[in-house]
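**Student:** Generate a structure from the sequence data that follows.
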Amino acid sequence: MDRSDITLERMRSFVRVAERGSLSAVARELDLGQSTVTRHLNELEEALGVPLLSRTTRRVTLTDEGSRYYQNCLAILRLVELAGDEVRSTRDAPAGTVRVSCTASFGVLHITRLIFAFQDRHPGIDIDLSLSDERIDLVREGVDIAIRLGPLADSTMKLRSLGRSHRLFVAAPHYLARHGTPASPDDLAGHQGIRMTNVAGSALLALEGTGDKHYSVPFDGRLRVDHGLAVREALLAGRGIAPTHRWLVDDLLASGQLEPILTDYALPAVPLSMLIVPERAPVARVRLLIDFLAAEIAGIPGITPA
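**Tutor:** As a prediction, this is how the structure comes out:
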């Protein structure tokens, strides 16, 4: 084995191909030609004397030797980055890129402005922000932090609770003037509901009333959408009633463009969490953003401590 051929650059290429399963995707991510990524892998395998990856026309997978080597490479690359952070911290401000994934509507309305404020405070840190309601594989997509609404089952990530997001029923005053204001959950059956199709259980709502009474109410209408900002626009247009997160409509409630209804009945609050790739958590710039977002998100309307 020629140790001079085992470079950090080749290790990084190997690790990202192992995670993404695609040479072309890694080439785009690292801003390299695909032939360069292929060469990195071939030279690394030649230096080690064992195949690390099994390649077909459709996918790239790790061999048994590759799986073991991948774990060791992760540890080595993390130590290299941490060592660099420690040296730079004695001389320079934190720098580099942090990759963030966030629930789409929450990201547009609130997280973007928090990131602006964070970058004003730390001008050397770049942020790649991806807005999606899909539950992506953080490691595979090269994401450091993800902010997610709803219950989570990913035990491989570090989980930091950001609180609970409270919901309420709202409608536009001009909709209520035409169709009347529901006084009880049963009255919803006579109204147009704006339903989120990508939210589990959105067709049957659980509510809690006074005296610890519980209700299970069918909910539907002529308009079904899969994005919170579309719900916001539909409400403003008077298309119906919707159960929404307070952070989605707080400004519209304050301006009188929307009104809360069924205020004697409570919808279950939704967990708001931050998922962190464990290997990335100690990196200085990632740690700074984690702490900043956790502190600032607590002040968003409708978010309360867990």
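**Student:** For the rest of this, base every contact and every neighbour count on C-alpha atoms.
**Tutor:** Noted.
**Student:** could you measure the closest residue to S13 other than its chain neighbours against A25, distance?
**Tutor:** What sits nearest to S13 in space, not counting adjacent residues and going by C-alpha to C-alpha, 6 or more residues apart in numbering, is V37, at 6.2 Å. As judged by C-alpha to C-alpha, to the nearest Å, V37 and A25 stand 10 Å apart.
**Student:** quick one: which of those two has more around it?
**Tutor:** Of the pair V37 and A25, V37 is the one with more neighbours under other C-alpha atoms under 10 Å, namely 22 against 15.
**Student:** Could you pull up the contacting residues of the more buried one?
**Tutor:** S13, L23, V26, A27 (C-alpha atoms under 8 Å, 6 or more residues apart in numbering).
**Student:** Please, which helix or strand holds the closest residue to R55 other than its chain neighbours?
**Tutor:** If the residues on either side of it in the chain are set aside, R55 comes closest to T61, at 6.6 Å by C-alpha to C-alpha, 6+ apart. T61 is part of strand 60-62 when elements are defined by DSSP states H and E.
**Student:** repeat for A295
**Tutor:** Counting by DSSP H and E, A295 is part of helix 284-297.
**Student:** Which neighbouring elements make contact with that helix?
**Tutor:** Judged by 3 or more C-alpha pairs under 8 Å, 6 or more residues apart in numbering; DSSP states H and E, helix 284-297 is in contact with strand 96-102, helix 112-121.
**Student:** Next, count neighbours for the closest residue to L204 other than its chain neighbours.
**Tutor:** Leaving aside its sequence neighbours, L204 sits nearest to P218 (C-alpha to C-alpha, 6+ apart; 4.4 Å). By the criterion of other C-alpha under 10 Å, P218 has 16 neighbours.
**Student:** Would you do the same for the sequence below? I want to compare the two.
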Amino acid sequence: MDTGTHIVMGIALGGLALADPVVANSTLTTTAVIAGTIIGSQAPDIDTVLKLRNNAVYIRHHRGITHSIPAVILWPLLISGVLWLIMPEANLLHLWLWTFLAVFLHVFVDIFNSYGTQALRPFSRKWVALGVINTFDPIIFGIHVVGLLFWMFGANPVTTFLIMYAIIFVYYILRFAVQSAVKNSVKHTIPDADEIIVAPTMKFFQWRVAAISKTHHYVGRAYGRSISIYDKFEKVPLPESDLVKAALKDKNLSAFTSFSPIYRWEITEFEKLFEVRLIDLRYRSNDYYPFVAVAHLNEELEIVNSYTGWIFSEDKLRKKLDFMPN
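**Tutor:** Purely as a prediction, here's the structure:
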């Protein structure tokens, strides 16, 4: 989920913690627990700082080790330990328990996005992504805001947030039902599809659609059960050439291929320069595919420059790269 949603989740969980008598009967413990749930709801996303290095490092590692099983264990220990040093009269056990719940919920809800997490590390590096909730879901965010407003104006936080979480639970079930219906509709539209990828948007009934058959890639949108296929690309494997092998060793293209399950490629030859471009087919927007990886190689097959990330125009891509021929 996005940062804003994780923040309101942390505050709401702090309110729900008042159901715990040990928390409710101690002002210091209440303060420490609310701080712990808010910080714990943010802590796994500390890897966002990897963007300061480059997109390749960020794409390869975001929601990786910081969302792993060891991290879910270590974050609460670290956060509750620091808070207890600041507020030693707070109940450490209950502070740790609620902070642990905040960290766990952060990782758990991220699994429902299309991006997913490596939540099973170190046992598996597989990305767990159920793809039923958009990274920012206005309904989930809005329900939290309403719950917090009720609390602000005097409603019982425990009752308020129990009702809120019950509503959200039902909402998740509905999202799974809609996702299943969309996949079935895609299967009817593309009977020979071997793999179907549907990704949520901020609109409840609108989903991104990508499908793979033995011969083609398909890209479209779902509006409820109505499927519109916008693009159909012949499925052509990457050439096993020295040029491609050299390009795939680049950190940006390597990060892209580790993240993207469905993409097409383009190879363009300029004067004394080759361009290898990989294009993710999941994120079509206004007739454009903005998530790409590009590498330029010279005649000696050395990487001249490269980039991976979200680009919505060729002009912006030129600015990201040190050099790009006209």
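**Student:** Overlay them and tell me the TM-score.
**Tutor:** Overlay of the two chains. TM-score (TM-score structural alignment, normalised by the length of structure 1): 0.24; 126 aligned residues with a C-alpha RMSD of 6.5 Å.
**Student:** How much space separates the residue nearest to L204 of structure 1 from L288 of structure 1?
**Tutor:** 44 Å.
**Student:** now the strands for structure 2?
**Tutor:** 195-200, 206-212, 216-223, 226-234, 263-270, 273-280, 291-297, 303-310 (DSSP state E).
**Student:** quick one, helices of structure 2?
**Tutor:** 3-16, 21-24, 27-42, 55-61, 69-86, 92-110, 138-152, 157-189, 242-248, 251-259, 314-320 (DSSP state H).
**Student:** Tell me which of the ones you listed lies nearest to L273 of structure 2.
**Tutor:** Comparing these by their distance to L273 of structure 2 (C-alpha to C-alpha), the top pick is helix 242-248, with 11.0 Å.
**Student:** Going by residue numbers, what spans are strands in the stretch 151-300 of structure 1?
**Tutor:** Secondary structure of the stretch 151-300 of structure 1 (DSSP state E, counting those that start in this stretch): strands at 158-165, 167-171, 194-196, 204-208, 214-218, 223-225, 242-245, 259-261, 270-276.
**Student:** Pick the most deeply packed of the ones you listed.
**Tutor:** Here the criterion is mean neighbour count by mean count of other C-alpha atoms under 10 Å, and of the strands of the stretch 151-300 of structure 1 the winner is strand 194-196, at a mean of 24.
**Student:** Check which helices and strands that strand sits against.
**Tutor:** strand 223-225, helix 228-236.
**Student:** hmm, try it at 6 Å
**Tutor:** Applying 3 or more C-alpha pairs under 6 Å, 6 or more residues apart in numbering; DSSP states H and E, one finds that strand 194-196 of structure 1 contacts strand 223-225.
**Student:** For the strand it packs on, name the packing helices and strands.
**Tutor:** strand 194-196.
**Student:** okay, now S101 of structure 1: neighbour count?
**Tutor:** Neighbour number of S101 of structure 1 under other C-alpha under 10 Å is 25.
**Student:** Quick one: residues contacting it.
**Tutor:** Going by C-alpha atoms under 6 Å, 6 or more residues apart in numbering, S101 of structure 1 touches L129, S130, L131, A146.
**Student:** Keep only those of the residues you listed that are in strands.
**Tutor:** L129, S130, L131, A146.
**Student:** Between the residues you listed, which sits nearest A242 of structure 1?
**Tutor:** L131 (22.5 Å).
**Student:** what's around the residue nearest to that closest one when sequence neighbours are not counted, how many residues?
**Tutor:** Leaving aside its chain neighbours, L131 of structure 1 sits nearest to A104 (4.5 Å; criterion: C-alpha to C-alpha, 6+ apart). Residues contacting A104 of structure 1 under the criterion other C-alpha under 10 Å number 19.
**Student:** I figured A104 of structure 1 was touching S130, is that so?
**Tutor:** No. Contact criterion C-alpha atoms under 6 Å: A104 of structure 1 and S130 do not qualify, at 8.3 Å.
**Student:** quick one: common contacting residues for the two?
**Tutor:** By C-alpha under 6 Å, 6+ apart, no residue touches both A104 of structure 1 and S130.
**Student:** tell me the contacts of P70 of structure 2?
**Tutor:** Under the criterion of C-alpha under 6 Å, 6+ apart, P70 of structure 2 has no contact partners.
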